[in-house]
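Student: Okay, predicted coordinates and the sequence, questions at the end:
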Amino acid sequence: MHGPNASNLLDSLDALTQAALLQGFHRRQLIEGELLGSPNSKRDSVFIVHSGRIRVFLAFEDKEYTLTFLEAGGIYSTHSQAYVQAVRPSEVLMGDTAQMTATLRSLPSAVPAIIRVLGATLGNCMRIIEDLAFRDVEGRLARFLDGMLVRKGRPYQDSLRLELDLNTEDIARLLGTTRQTVSSLLNRMAREGILSRVGNGVFDIHDAERLRARSQVFAG
């Protein structure tokens, strides 16, 4: 059930192309909670995640809406109208936007890989926005688990094992809800026999069809 990882730029390039693309980039270490970009940021940089996890989110008054999590190989900029924050210790490769633009003019072979990565990020953002607008929290959770099952699920005994490098708080941020709500819904799905929680971020999906059907229910 594993497909190609369209969101990892570094894995998509051969060594020579990668080295040429990253000329002028520098490594930056981020501590958990450190902001890399914000709506008022003056910095005009492009970054590629080398390790860790970066959260891209919008904030309005006391509400936050997570657009995506960037992991190894993800690419983004510091000058969007979103907050960009490390949610765990991370390392990024930072480069000047103008310099990268000039590099790409002489390195056209890297452009398709960058477009694929940005397309995957944009697609994820659009799914999250659609879910927030049209699905209740249970539907959003079911759709998230179903999507991850397609990407990462593997047969395990009579079920499908899903291992996520995300805790309940991370999932709640993606779904625009609270950790308590996600935990409560997972417990309900467990009681209904849809899944069982094996460990932190590890699930056995016993009824993938019911999970998918639940993910397709829109809020009334």
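Tutor: Noted; the coordinates are in hand.

Student: use CA for all of it now, contacts and neighbours both
Tutor: Fine.

Student: how about residue 212, what does it touch?
Tutor: Applying CA atoms under 8 Å, 6 or more residues apart in numbering to residue 212 gives the contacts 142-143, 146.

Student: just those residues now: which is nearest residue 73?
Tutor: residue 146 (23.2 Å; CA to CA).

Student: where along the chain do the strands fall?
Tutor: 26-30, 35-37, 45-51, 54-60, 63-70, 75-77, 83-86, 90-96, 154-156, 159-163, 195-199, 202-205 (DSSP state E).

Student: of all the ones you listed, which lies closest to residue 130?
Tutor: strand 63-70 (11.1 Å).

Student: And the residue nearest to the spatial centre of the chain, how far from residue 212?
Tutor: The C-alpha lying nearest the average C-alpha coordinate of the chain belongs to residue 69 (CA atoms, centre = their mean; 3.2 Å). Distance from residue 69 to residue 212, counting by CA to CA, to the nearest Å: 23 Å.

Student: try this one next to it:
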Amino acid sequence: MADKSKLWYLENFNLFSSLKQDSMMELNKISLEKEIGKNQPVYFPNEPSNSIFMLKTGRVKISRYSKDGKEMILAFINPGEVFGEMAYLGEEERTDIAITVEPSFICAINKNDFAQFVEKNPALNLRLTRLIGLKLKSYSERIEDLVFKDSKQRVISFLLKLAEENGKKVGDQMFVKPFLKHQDIADLTACARQTVNDVLTDLRERGIIDFDRKKLIINNPDALRVILK
């Protein structure tokens, strides 16, 4: 981290890519960076929603818990992504919990300071609205998957969405780094871990995908789409 400044990381967030240098300097001034160890909370449910967060390095898990203590994972946040953004829309208290899944560097901005910053950069408001809309759409699609798809289809649908949102296309293949643990996929798709393992193994044996702990390669995305029809 020592060789890269906070400003350098802010400049590499897609959300801020169109801002002018003086705006970036102001953003740098109003943001605070935090280094948080693995499996540490960023915020808890019912805490005041005072800040917007941006993940510079590491990974963060966003979850909700039912009254009986069952965890529902909503998303994994990767470097370059914003989270806790509902504070910007007037959320008073957090409804979910954010926990690091590996050592992370995070930028935090007070929501009032951020609102004033957006007023000076109105194009940013459109980007934020689109970002929040896409996240809500993603959550809605996950709920539809849970209701209308069986466990195998849910895993395959998840792989395709993961590749579309975080992957890189090289020829006909799609590469995703890093890949998730089987238990994480199970939690995100409401499946048993063994089900995830069986589906992934079957797809690999058929040559449709390949994977290890560090990456997922989808050799034939169309074959996955056919299974979902």
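Tutor: Alright, I've got the coordinates. Given the structure is predicted, the values throughout are model-derived calculations rather than measurements.

Student: Can you tell me which of the strands of the first structure is nearest to residue 188 of the first structure?
Tutor: strand 195-199 (9.4 Å).

Student: and the angle from that closest one to strand 159-163?
Tutor: 40 degrees (axes from the mean of the first three to the mean of the last three CA atoms, to 10 degrees).

Student: Tell me the buried residues in strand 195-199 of the first structure?
Tutor: Of all the residues in strand 195-199 of the first structure, those buried under the rule 16 or more other CA atoms under 10 Å are 195-196.

Student: and residue 144 of the first structure, how many neighbours does it have?
Tutor: Counted by other CA atoms under 10 Å, the residues lying close to residue 144 of the first structure total 20.

Student: looking at it, the residue nearest to the centre of the first structure is touching residue 53, isn't it?
Tutor: Yes - judged on CA atoms under 8 Å, residue 69 of the first structure makes contact with residue 53 at a distance of 6.5 Å.

Student: Have a look at the first structure and report its longest helix.
Tutor: helix 111-134 (DSSP state H).

Student: what's the mean distance for that helix versus the second structure?
Tutor: By mean CA distance after the TM-score superposition for the first structure, the fitted helix 111-134 of the first structure averages 2.3 Å away from its aligned residues in the second structure.

Student: Onto which residues of the second structure does that helix map?
Tutor: Per the alignment by TM-score structural alignment, helix 111-134 of the first structure matches residues 125-148 in the second structure.

Student: Mind telling me what residue 70 of the first structure corresponds to in the second structure?
Tutor: Match for residue 70 of the first structure (TM-score structural alignment): residue 77.

Student: Please list all residues in contact with residue 9 of the second structure.
Tutor: Residue 9 of the second structure touches residue 56, counting by CA under 8 Å, 6+ apart.

Student: what's the matching residue for it over in the first structure?
Tutor: Checking TM-score structural alignment: residue 9 of the second structure goes with nothing.

Student: for residue 9 of the second structure, helix, strand, or coil?
Tutor: helix (DSSP: H, G, I helix; E, B strand; the rest coil).

Student: what separates it from residue 121 of the second structure, distance-wise?
Tutor: Counting by CA to CA, the gap from residue 9 of the second structure to residue 121 of the second structure is 19 Å.

Student: do residue 21 of the second structure as well
Tutor: 12 Å.

Student: Between those two, tell me which one has more neighbours.
Tutor: residue 121 (15 against 10).

Student: In contact with that one: list those residues for me.
Tutor: residue 19.
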